[in-house]
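> Give me the fold of what follows.
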Amino acid sequence: MSYVSGFLIPVKIADKAKYIASAEASWPIFQKYGALEQVETWGEDIPPGKVTGFDLAVKLEEGEAVVFSWIKWPDKATADACFATMESDPAWANMDMPFDGKRMMWGGFETVFAS
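This next block holds a predicted model:
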């Protein structure tokens, strides 16, 4: 089955257009390295957490939204190979990242069910 790289990202609401432009610019690079799909979602209904929650996970600040994003790959090896190019492929150097990367969460997930 496929492999998914998932992300939670705090983004300033004022930077929504910049974030979307950055995501759109990254797609051809991810696709070049074998990504099958890239999905970017903007949080609209994020209830405040008491013990856990999207807001707590990214230490959401006033004036920010939570972005939930994922990239679908054919397998983990393809994802790992792509991410390994981030230091060597100059295409990544020009990417604008309009968010606080220190509060971004990410992880890799093996698909166990898909419909």
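
> Could you use CA atoms for every contact and neighbour count after this?
Noted.

> Could you identify the helix or strand that succeeds the longest helix seen in the chain?
Criterion DSSP state H: the longest helix present in the chain is helix 16-32. Sequence-wise, the next helix or strand downstream of helix 16-32 (DSSP states H and E) is strand 37-42.

> I'd like to know which elements whichever helix or strand comes after that following strand is packed against.
As assigned by DSSP H and E, the chain's next helix or strand after strand 37-42 is helix 54-57. With contacts defined as 3 or more C-alpha pairs under 8 Å, 6 or more residues apart in numbering; DSSP states H and E, helix 54-57 has no helix or strand neighbours.

> got the buried residues for helix 54-57?
Residues of helix 54-57 classed as buried by neighbour count (16 or more other C-alpha atoms under 10 Å): F54, D55, A57.

> how about this one, so we can line them up?
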Amino acid sequence: MSYIDGFVIACPKANKDKFIEHAKMGDSVFMELGALRVVECWGDDIHEGHTTDFRMAVKAEEDEEVLFSWIEWPDKATREAAMATMTKWMNDPSKADPRMDPEKNPMPFDGKRLIFGGFTPVLDLKQ
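A predicted model of the protein is given here:
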């Protein structure tokens, strides 16, 4: 069964086009490392919660929108191999793919407020 990496980000609304370009460049690396699918979603109907919500989770400001994204991998082993490659790049930036270089492809959002995690699907309904 597939493996999913999920992400929630706050991004300035004014940076929507920059985010799309950043994602196109960076997400192509995930595809080359074995991802089956990468989906980037721009918030459209984010409700305010009483205890918690997406905006609170990433401390989104009034001028920011919440983004929800995921990467679908064929299995956890493929994801782990991809993450090992990316860790090597972080440890030796001279060998990194230039699309992942923050100077060549800067994040148009505050990466400190990005939340992410890996998930094992337990139910997958399809049409």
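
> Could you get me the TM-score between them?
Once superposed, the chains reach a TM-score of 0.93 (TM-score structural alignment, normalised by the length of structure 1), with 115 aligned residues with a C-alpha RMSD of 1.2 Å.

> Count the neighbours of the counterpart of G108 of structure 1 in structure 2 for me.
Using TM-score structural alignment as the criterion, G108 of structure 1 maps onto G118 of structure 2. When neighbours are defined as other C-alpha atoms under 10 Å, G118 of structure 2 has 14 of them.

> How about W73 of structure 1?
25.

> quick one: contacts for it?
With contact taken as C-alpha atoms under 8 Å, 6 or more residues apart in numbering, W73 of structure 1 is in contact with S2, Y3, V4, S5, G34, A35, L36, E37, A79.

> Please repeat the previous calculation with a cut-off of 6 Å.
Residues near W73 of structure 1 by C-alpha atoms under 6 Å, 6 or more residues apart in numbering: S2, Y3, V4, A35, L36.

> how much space between it and I9 of structure 1?
20 Å (C-alpha to C-alpha, to the nearest Å).

> Mind giving me the PyMOL command for buried ones among the contacts of W73 of structure 1?
To isolate the buried ones among the contacts of W73 of structure 1 in PyMOL, judged by 16+ other C-alpha under 10 Å, type:
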select buried, resi 3+4+35+36
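
> Most distant residue from the centre of structure 1?
The C-alpha centroid of structure 1 is most remote from K50, which lies 24.2 Å away (C-alpha atoms, centre = their mean).

> Of the contacts of W73 of structure 1, just say which sits nearest to W92 of structure 1.
Minimum distance to W92 of structure 1 across these is 15.1 Å, recorded for A35 (C-alpha to C-alpha).

> mind checking the end-to-end distance for stretch 29-41 of structure 1?
The first and last residues of stretch 29-41 of structure 1 sit 19 Å apart, counting by C-alpha to C-alpha.

> same question but for stretch 46-53 of structure 2, I mixed them up
Length of stretch 46-53 of structure 2, first residue to last, C-alpha to C-alpha: 8 Å.
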